[in-house]
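Participant: just the structure for this:
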Amino acid sequence: MALLSRRALINTTSILYLIALTILAAYALHSTRTLTLPIPNILTALTAALPALAGLTLSGAQTLSSALAPKGKHARNRFDAPPPPLSQSKILLSAVAFLLVYETIIGTLAGTRIWPIDGLECNLHSTWQSLFRSKNAARITAIQDAFNCCGFSGVKDMAFPFPDATHGGDACVVRYERTERCLEGWRGEERKVAGMLLAVVVGVVVWELIILLLPSPATSSWLPSTLTLPGDNNARQIEYRDNDADDAEQDVGGEEDSVFGETRRLNDDARLASQVEGGRMHPSALTRNEWRGDD
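Facilitator: Below you'll find the predicted structure:
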C-alpha cells in the first residue's frame, strides 16, 4: 500500500510539473504570435510539445524495460537462460539520448534569442520592415499598444498610422501622445519569451534527472541476495528475491514453495552431487571397502 501511494505521488507530481511547463511554453507561443516576435513558430511549438513528449518517452521506455525484465517465481535456475531480445539498458539509453538531442537543439536555438543583445536588432528590424511594407496595421498597432510606443528605432520610424496624404510621419505621436520608440520593449519581450522557452527545456532536463536517479518504487521493495552452492569449484551463484509474497506462498503451499525450502533442496542436491563426484574420482577406495564388507 505504501509503495502504491509513493508511486501515485510521484506520478501525480510529475504530471502536474510537466503540465506547468507546458502552460509556460504555451504562453510563450501566444506571445510570439500576438506580438509578431522574430522567433520561429516551429521552435515555440516544439518546446510546448517537449514536456508531454519527454513524459511519454521516458515512461514508455521504463515500462518496456520492465516488461522485458527476466520473470520467474524467485528468479531460480536462470544460468543458461538466453538474454532478452532487447537490452533493458539500451532501451532507456536510446530514449534518454533522443531527448538529449531534442533538448540540446531547442535550448541552443532559444539561447540565440537571448544573447547577444545587439545581435537581436537585425531580425527585429527585418520583421518590422516587412510588416510596414505590407501595410499590416493590425500587427504594428498590437506592438505599439503593448509597449505604449511609436515606431521602431524612433517615434517616426515606420510608425502607424502610416504616412499618407492626410498623415505625416509623426501621426502616431500626435494621435497617441507617445514619446518612446518600440525597439527596447519589443526586444525585451523577445528575450523574455526566449528565456521562457529555455526555462522549459531546463525544467524538463531536471525532471528527467530526478526520475532517472530516484529509486523506482517498483524495485525498491526487492531485497536481492545471493546463495553459493557448496562443493562447486565454479562458485555458481543464484539470485533470489525475498519479499512479502514469499510469506503468502508459505502459508498456502507450505515450506516446499518458500525461498527457504528451495534453498534447502538446492543445498541437498549439491551435497549429493559432491558425494557422487567424490566416489567417482576414487573408485579403487570404494572397491576395497566393498571387498572388506564381503569378508
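
Participant: can we go C-alpha only for contacts and neighbour counts from here?
Facilitator: Noted.

Participant: so which residue is smack in the middle of the protein?
Facilitator: When Cα atoms, centre = their mean is applied to the chain, the residue found nearest the centroid is residue 208 (3.8 Å).

Participant: you'd agree that residue is in a helix?
Facilitator: Yes. Using DSSP: H, G, I helix; E, B strand; the rest coil, the assignment for residue 208 is a helix.

Participant: roughly how far does it sit from residue 17?
Facilitator: As judged by Cα to Cα, to the nearest Å, residue 208 and residue 17 stand 12 Å apart.

Participant: kindly report the same for residue 104.
Facilitator: Taking Cα to Cα, one finds residue 104 at 20 Å from residue 17.

Participant: that's a helix at residue 113, yeah?
Facilitator: No. According to three-state DSSP, the state of residue 113 is coil, so it is not within a helix.

Participant: quick one, what contacts it?
Facilitator: 39, 120, 190-191, 194 (Cα atoms under 8 Å, 6 or more residues apart in numbering).

Participant: and with 10 Å instead?
Facilitator: 38-39, 119-120, 123, 187, 190-195, 198 (Cα atoms under 10 Å, 6 or more residues apart in numbering).

Participant: show me which pair in those is furthest apart.
Facilitator: 123 and 198 (19.3 Å; Cα to Cα).

Participant: stretch 22-40: how far from the chain's middle?
Facilitator: Offset of stretch 22-40 from its chain centre (Cα atoms, centre = their mean, to the nearest Å): 24 Å.

Participant: same question, stretch 132-144
Facilitator: On Cα atoms, centre = their mean, the centre of stretch 132-144 falls 41 Å from that of its chain.

Participant: do stretch 99-117 as well
Facilitator: 18 Å.

Participant: check stretch 92-101 too.
Facilitator: Here stretch 92-101 is found 8 Å from its chain centre; the criterion is Cα atoms, centre = their mean.

Participant: stretch 239-251 now?
Facilitator: 33 Å.

Participant: may I see the buried residues of it?
Facilitator: Buried residues in stretch 239-251, counted by 16 or more other Cα atoms under 10 Å: 240-242, 246, 250.

Participant: cool, stretch 51-70 as well?
Facilitator: Those would be 51-52, 54-55, 57-59, 61-62, 65, for stretch 51-70 by 16+ other Cα under 10 Å.

Participant: to check against the first, give me the structure of this:
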Amino acid sequence: MMDASKRKRMVFAVSALLTILLQLIGLLQLSNVIRLRLPIHPVVPILAVFLPVVTLFLALVPVACQRGFAERRFVYPVVVAGNIVFTGHVLGRLCGRFVRSNGTKCYEARWQHWFEHKSCKIGKIERALQCCGFSTPYDRAFPFAENDASESDLCVQEYGFADACAGKWAAKTEMVAKSCMFVFFMVLLASFVCLFRWIRAYKTKKQLSGLDAGSEDDEPYVDDTREPDESSKMMPALTAAVEQATPSDDPPSYSVVARP
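Facilitator: I've put the predicted structure just below:
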C-alpha cells in the first residue's frame, strides 16, 4: 500500500509533467503562428502556454499551503470558477471561429492583401510549406511578375514546388487551432477537478463538525443534586469504624500527672 507522502509526490510529478507537455504544445503552436503568418492571433497560443501553469498552481495550493488555504478557503473556489469561465470563453471563441465557420475567405483576403502590397511574407510561407501561389502554383505567387500580373511562374521555376499553398496553409491553421483547443480543454478539465475536490473537502469538513457537535450533545447528564441513598449514608460510619480498628504505628502517648 502506497503511503500518503509518496502518493502526494507522485501526484506532484505527474501534474508537473502534464503541465510541461501542455506548455510545449503551446510554444510549438506559437512558433507556427509566427513563422507561417497564420490567421490566428498570437494571444491564443500564448494563453495555451500560461494557463496550464495557472491551473497547476491552483491544483497544488490546497496541498502545499494548507494553512493559507484554510484561512482563504472561500476565495479559492472563486478563483477556480474564474479560470473555468475564462478558459471556456476562449475555447468557445476558438471553436466558433475555426471549426464551425469556413475560413477560406479569411485566408484569401489576407493573401490578397499581401499580394497588393508586394509583401515578402508570401515568399516566407511558400518556402516554409514548400508550395507556390494560393489557389494554384501560379496564383499570386512570389516572386511577383514585373507587370503586376496575378499569374506568375517564377516560383515554380525558382523553387520547383508544384503544390498550391491554400490547402496546406488552411490545414496548418486548423492543426494549430485544434492543438490550442486541446490545451484549453485539458485546462478546463483540471479546473473542474480542482473545484470538485474543494466541494468534497468542504462537505467532509461540515460532516465532521456536525458529528463532533452531536457527540457533545449525546454525553450523559449527571445530576449532582440528587439525595444520597442508604448505602452512601452508611459509608462515613464504616470508614470511621475501620480507622478505629486498625492499629496505629505511632508510639503510645503518656499523660503526665503532677503530684501534689
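
Participant: where does the TM-score land?
Facilitator: Remark: TM-score between the superposed chains equals 0.71 [TM-score structural alignment, normalised by the length of structure 2]; 223 aligned residues with a Cα RMSD of 3.7 Å.

Participant: picking that back up, what about burial for the contacts of residue 113 of structure 1, which qualify?
Facilitator: For those, buried by 16+ other Cα under 10 Å: 38-39, 120, 187, 190-195, 198.

Participant: give the contact list for residue 152 of structure 2.
Facilitator: 132-133, 137-146.

Participant: now structure 1: which of the residues you listed match?
Facilitator: Retained in structure 1: 133, 137-146, out of those (criterion both residues aligned by TM-score structural alignment, their matches' Cα atoms under 10 Å).

Participant: JSON lines please, covering these and showing neighbour count, secondary structure and distance to residue 208 of structure 2.
Facilitator: Shown next, in JSON lines, are those (neighbours: other Cα atoms under 10 Å; DSSP: H, G, I helix; E, B strand; the rest coil; distance: Cα to Cα, whole Å):
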{"residue": "133", "neighbour count": "29", "secondary structure": "coil", "distance to residue 208 of structure 2": "70"}
{"residue": "137", "neighbour count": "25", "secondary structure": "coil", "distance to residue 208 of structure 2": "72"}
{"residue": "138", "neighbour count": "21", "secondary structure": "coil", "distance to residue 208 of structure 2": "75"}
{"residue": "139", "neighbour count": "18", "secondary structure": "strand", "distance to residue 208 of structure 2": "73"}
{"residue": "140", "neighbour count": "27", "secondary structure": "coil", "distance to residue 208 of structure 2": "72"}
{"residue": "141", "neighbour count": "28", "secondary structure": "coil", "distance to residue 208 of structure 2": "72"}
{"residue": "142", "neighbour count": "28", "secondary structure": "coil", "distance to residue 208 of structure 2": "72"}
{"residue": "143", "neighbour count": "19", "secondary structure": "coil", "distance to residue 208 of structure 2": "75"}
{"residue": "144", "neighbour count": "23", "secondary structure": "coil", "distance to residue 208 of structure 2": "76"}
{"residue": "145", "neighbour count": "15", "secondary structure": "coil", "distance to residue 208 of structure 2": "80"}
{"residue": "146", "neighbour count": "7", "secondary structure": "coil", "distance to residue 208 of structure 2": "82"}
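
Participant: quick one: which two of these are the most distant?
Facilitator: Taking Cα to Cα as the measure, those span a maximum distance of 17.2 Å, between 137 and 146.

Participant: is it correct that residue 148 of structure 2 is in contact with residue 139?
Facilitator: No. Look at residue 148 of structure 2 against residue 139 with Cα atoms under 10 Å: they stay out of range, at 11.9 Å.

Participant: which parts of structure 1 are helices?
Facilitator: Counting by DSSP state H, one finds helices in structure 1 at the ranges 2-34, 41-68, 88-111, 121-133, 137-147, 171-176, 183-213, 217-220, 244-253, 259-281, 283-294.

Participant: from residue 130 of structure 1, how far out is the counterpart of residue 140 of structure 2 in structure 1?
Facilitator: Alignment note (TM-score structural alignment): residue 140 of structure 2 maps to residue 158 of structure 1. Look at residue 158 of structure 1 and residue 130 of structure 1: by Cα to Cα, they are 10 Å apart.

Participant: please apply the same query to residue 62 of structure 1.
Facilitator: On the measure of Cα to Cα, residue 62 of structure 1 and residue 130 of structure 1 end up 48 Å apart.

Participant: likewise residue 245 of structure 1?
Facilitator: 70 Å.

Participant: could you do residue 185 of structure 1 as well?
Facilitator: 19 Å.

Participant: show me which of those two is the more surrounded one.
Facilitator: residue 185 (16 against 12; other Cα atoms under 10 Å).

Participant: alignment lookup: that one to structure 2.
Facilitator: Counting by TM-score structural alignment, the partner of residue 185 of structure 1 is residue 168.

Participant: tell me who's in contact with the closest residue to its match other than its chain neighbours.
Facilitator: Once flanking residues are discounted, residue 168 of structure 2 sits nearest to residue 129: 7.0 Å by Cα to Cα, 6 or more residues apart in numbering. Going by Cα under 10 Å, 6+ apart, residue 129 of structure 2 touches 36, 123, 161, 163-165, 168-169, 172.

Participant: residue 129 of structure 2 -> structure 1?
Facilitator: Residue 129 of structure 2 maps onto residue 147 in structure 1, with residues paired by TM-score structural alignment.

Participant: what is the burial count for residue 149 of structure 1?
Facilitator: 26.
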